[in-house]
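Asks: turn this into a model:
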Amino acid sequence: MYNIHCMNNIAKVGTDRLAEGYRFVDDLDEADAIMVRSANLLELSFPTRLLAIARAGAGVNNIPLERCAKEGIVVFNTPGANANAVKELVFCGMLLASRDIIGGNEWVRENCDDPDLVRKTEKAKKRFAGVELAGKRLGVIGLGAIGAVVANTATRFGMEALGYDPHLSINAAWGLDRRIRHVTDINEIFRECDYITIHVPATDETRGMIGADAIRQMKRGVVVLNLARDVLVDEQAMAEALDDGLVARYVCDFPNPATANMKNAIVLPHLGASTAEAEDNCAIMAASELKNYLENGTINHSVNYGTVDLGPLSAGRARLCLFHQNMQGLIGKISATLTESNLNIENMSNKSCGGSAYTLIEVTGDAADSSVGELSQIRGMRRVRLIPPS
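Replies: Down below sits the predicted model:
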């Protein structure tokens, strides 16, 4: 029986996947796994029994990844599960920025009781005239699950799409429309595009990437959209560019006193993934990741350990989940220890991620707590978990 603790409300369609062999507990100290959305776990002390954390969403800046890696706690996220929701909001933001829909709607409401509203509308609408997306150039910074679908959709709007991603994977590249121009210099995005949208994680490399130097290169009248992370944009530099008119509109999904008071900013209350469909997709994916790891030792979509997948656990066999430092010679010591315990390795997979590594071993023989204890004594070993035969 595995105990699951939810730090936030998780869609029932996801939690229902954790039925037989699982129970949901209110006490964190009883938890084998955590499901979370936005709750801040950075300062939280985890129980020694905690095995995994599943974030129902893509961003994990609310989770202490390095500390979890050292404690042998696998952190999962759900990349792509909310991609369509964010993509649709990006284009909603571009349309709101291009056609003064908000201003027009406010004018109608302000004049709703005027009996001469129909006649006055024909004159007033000139104040809210805008431009079309077709024929404009969109720069997409980050071509992951969200950025890729944004770029692909732009071509269907008749836009020219430029994409920048120095870490573009082969799989992601295959999913891109052939009409998208992949650029290797981010400054091309800044110099050439009418619209710029950001879809990268918050890292030391990306914080403040849209700052004064970047904005200075942009075309006058550019529209900048940030539905990724607030820290990617230097807010003071953006406010100054909006005041100057260099940036025509800033569409931001992260309200705070600074963004809320920016001239010509459209600030949304963090709506990027706030659709019923996205919440369901994230919950289903998070639950599936936990179930596969807890029952089979499989790690997919982890942000602090590499991908390891041996498929479903074979009948009559056990699996050993080994979390350790990425050290030379350690695999040999593991093999020797298993031999001394009269365990035969039937299948094995190992993957490193920075200074951390995960080794999943399927064995035959009498795998018991004693063998777990012996493996735990190996220098550099962080955690050993036994999944007994089913």
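Asks: switch to C-alpha atoms for all contacts and neighbour counts from now on
Replies: Fine.
Asks: contacting residues for the most centrally placed residue in the chain?
Replies: To find the centre residue of the chain, average its C-alpha atoms and take the closest one (CA atoms, centre = their mean): that gives Ala58, at 1.7 Å. By CA atoms under 8 Å, 6 or more residues apart in numbering, the contact list for Ala58 reads 77-80, 82.
Asks: and these, which is closest to Asp114?
Replies: Asn82 (42.8 Å; CA to CA).
Asks: tally of neighbours for that closest one?
Replies: Using other CA atoms under 10 Å, Asn82 is surrounded by 24 other residues.
Asks: isn't it right up against Ala276?
Replies: No - taking contact to mean CA atoms under 8 Å, the distance of 10.1 Å between Asn82 and Ala276 leaves them out of contact.
Asks: next, the structure of the following sequence, for comparison with the previous one:
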Amino acid sequence: MNTLTTMGNVKTIKTLNNIADNGLKVFHDGSYTIDNESEDPDAIVVRSFNMHDLKLGNNLKAIARAGAGVNNIPIEACTEQGIVVFNTPGANANAVKEIVLTSLMASSRNLFAGVQWTKTLKREGDKIPSLVEAGKKQFVGNEIKGKKLGVIGLGAVGALVANDALNLDMDVIGFDPFISVNTAWELSRNVERAMTMEELFAEADYITVHVPLTDDTREMFNKKAFDLMKPGVHILNFSRGGLANEEDMAAALESGVVGKYITDFPNENVLNMKNAVPVPHLGASTKESEENCAIMATKQVKTYLETGNIKNSVNFPNASLPYTGRRRVTAFHHNVPNMVGQISSVISSSNLNIADMINRSRGEYAYTMVDIDSEVNGDTIPKLEAQLKEISGVVTIRVI
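Replies: Reported below is the predicted structural model:
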């Protein structure tokens, strides 16, 4: 059981990667210090640093990933210790959308291979123009207008890709059994809905994937999937390398079943594949994207530390209660019966009046915030914390 108390003290923030200055400015109000040597900060802001072997201090309350993927963070260990983990969905969506559409058009026109071939002519002098005219026929490509793009995953990135592909006069079919209400509102009604992924595989000339790497999505591009696809289909993967079975992908590229595989996750296998286009993990690598992610990540951390409110967590339930400056008790606990009742009872037995409260659950865990509408003397809070931490199933307690 870990008990954390925040009562107006200066909070320590540690960064494990270079974080955009405009993001760190969020902490420049005198209430925070940025100390990258701290062994037990209040919060960590990270990009791609591998945290799996990092010791998580008892004072650590939050980790914010300036990006969408959190594979580099030990989520289960954080949850068990009551550390909220944030990500920044949508902050880099435009950057990824642009590189997907760029790669879609460039690969369809064989631009990458054509440029690479042209560079081999650099010592040919005055012959270069005639050699270009004679050699360009080997790079004749296809226009994307009128072709069908399959979009797997219609979240922040997938929805943008689908809508803009329509504006490029493509037909678009999308598959996402877990599409959110907000995304559904933003998605064009002209996007055809695939009832199954197999339906999308069978119809699409181009396929782009925008889903996390899970047990359900791992190696989703495999021989069984390729057997359903149109010959020569182009597959774009700017999500995760593990979505493709690389042995099956290499065979499909060699036989021409897959015409091109454009991936943002090159490795030795990918570099040896015929007609693979290895992109050096540039999907979200724009100045604008890095800044947007940093600002979003740091604001989420600051809000949580100061108010207890949670948005865009990957392991805690999202919860928001208007913060009025009252004393606020936050409890992260197991999602079992009568937890809220026990927490309320302890607060009431301390002669404290409850002004407002919220409880949200996520799987095996839940999060409760309680605002106290009473004057609190100096020794009330420590006694209250001591009583709350005795409740079986409580993971962390914070008083703000």
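Asks: quick revisit: keep only those of the contacts of Ala58 of structure 1 that are in strands.
Replies: Among the contacts of Ala58 of structure 1, none falls in strands (DSSP state E).
Asks: tabulate those residues (a markdown table), appending distance to Asp204 of structure 1.
Replies: Rendered in a markdown table, the data for these read as follows (distance: CA to CA, whole Å):
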| residue | distance to Asp204 of structure 1 |
| --- | --- |
| Asn77 | 20 |
| Thr78 | 22 |
| Pro79 | 20 |
| Gly80 | 23 |
| Asn82 | 24 |
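Asks: any of those residues buried? List them.
Replies: With neighbours counted using 16 or more other CA atoms under 10 Å, the contacts of Ala58 of structure 1 contain these buried positions: 77-80, 82.
Asks: go through these and name the one nearest Leu375 of structure 1.
Replies: Comparing the buried ones among the contacts of Ala58 of structure 1 against Leu375 of structure 1 with CA to CA places Asn77 closest, at 28.9 Å.
Asks: need the counterpart of the closest one in structure 2.
Replies: Structural correspondence for Asn77 of structure 1 with respect to structure 2 (TM-score structural alignment): Asn87.
Asks: name the nearest residue to that match, ignoring sequence neighbours.
Replies: Taking CA to CA, 6 or more residues apart in numbering as the measure, Asn87 of structure 2 lies nearest to Arg65, with 4.7 Å between them; neighbours along the chain are not counted.
Asks: how much space separates the one you found from Asn71 of structure 2?
Replies: Plainly put, Arg65 of structure 2 is 10 Å away from Asn71 of structure 2 if you go by CA to CA, to the nearest Å.
Asks: compare these two (neighbour count), which wins?
Replies: Neighbours of Arg65 of structure 2 and Asn71, each counted by other CA under 10 Å, are more numerous for Arg65; the result is 26 against 13.
Asks: sec struct for the residue located most distally from the centre of structure 2, please.
Replies: Most distant from the centre of structure 2: Asp126, at 50.4 Å, with distances by CA atoms, centre = their mean. Secondary structure for Asp126 of structure 2, judged by DSSP: H, G, I helix; E, B strand; the rest coil, is helix.
Asks: just confirm Gln116 of structure 2 is within a helix.
Replies: Yes - counting by three-state DSSP, Gln116 of structure 2 falls inside a helix.
Asks: so which of the buried ones among the contacts of Ala58 of structure 1 belong to helices?
Replies: With helices defined by DSSP state H, no entry of the buried ones among the contacts of Ala58 of structure 1 lies inside them.
Asks: can you list the buried residues in stretch 246-263 of structure 1?
Replies: Within stretch 246-263 of structure 1, the residues that count as buried by 16+ other CA under 10 Å are 246-254, 259, 262-263.
Asks: please apply the same query to stretch 199-207 of structure 1.
Replies: Within stretch 199-207 of structure 1, the residues that qualify as buried are 199-202, 207, counting by 16+ other CA under 10 Å.
Asks: any idea which of these is closest to Gly14 of structure 1?
Replies: In terms of CA to CA, no member of those lies closer to Gly14 of structure 1 than Pro201, at 24.8 Å.
Asks: for Thr364 of structure 1, see how far away that closest one is.
Replies: Going from Pro201 of structure 1 to Thr364 of structure 1 by CA to CA gives 42 Å.
Asks: how about Val60 of structure 1?
Replies: Taken as CA to CA, the spacing of Val60 of structure 1 relative to Thr364 of structure 1 amounts to 37 Å.
Asks: with Glu20 of structure 1 instead?
Replies: Computed as CA to CA, the Glu20 of structure 1 to Thr364 of structure 1 distance reads 26 Å.
Asks: which of the two has more neighbours?
Replies: Neighbours of Glu20 of structure 1 and Thr364, each counted by other CA under 10 Å, are more numerous for Thr364; the result is 16 against 9.
Asks: list the contacts of the equivalent of Asp32 of structure 1 over in structure 2.
Replies: Pairing criterion TM-score structural alignment: the partner of Asp32 of structure 1 within structure 2 is identified as Asp42. Applying CA under 8 Å, 6+ apart, one finds that Asp42 of structure 2 lies in contact with 11-13, 59-62.
Asks: longest helix in structure 1, please.
Replies: Assignment by DSSP H gives helix 276-296 as the longest helix of structure 1.
Asks: mind giving me the packing neighbours of it?
Replies: helix 12-15, strand 52-55, helix 83-98 (3 or more CA pairs under 8 Å, 6 or more residues apart in numbering; DSSP states H and E).
Asks: could you redo the last one with a cut-off of 7 Å?
Replies: The criterion is 3 or more CA pairs under 7 Å, 6 or more residues apart in numbering; DSSP states H and E, and the helices and strands that helix 276-296 of structure 1 contacts are helix 12-15, strand 52-55.
Asks: tell me the residues of structure 2 aligned with the first one.
Replies: When you say that, I think you mean helix 12-15 of structure 1. Under TM-score structural alignment, the alignment places helix 12-15 of structure 1 onto residues 21-24 of structure 2.
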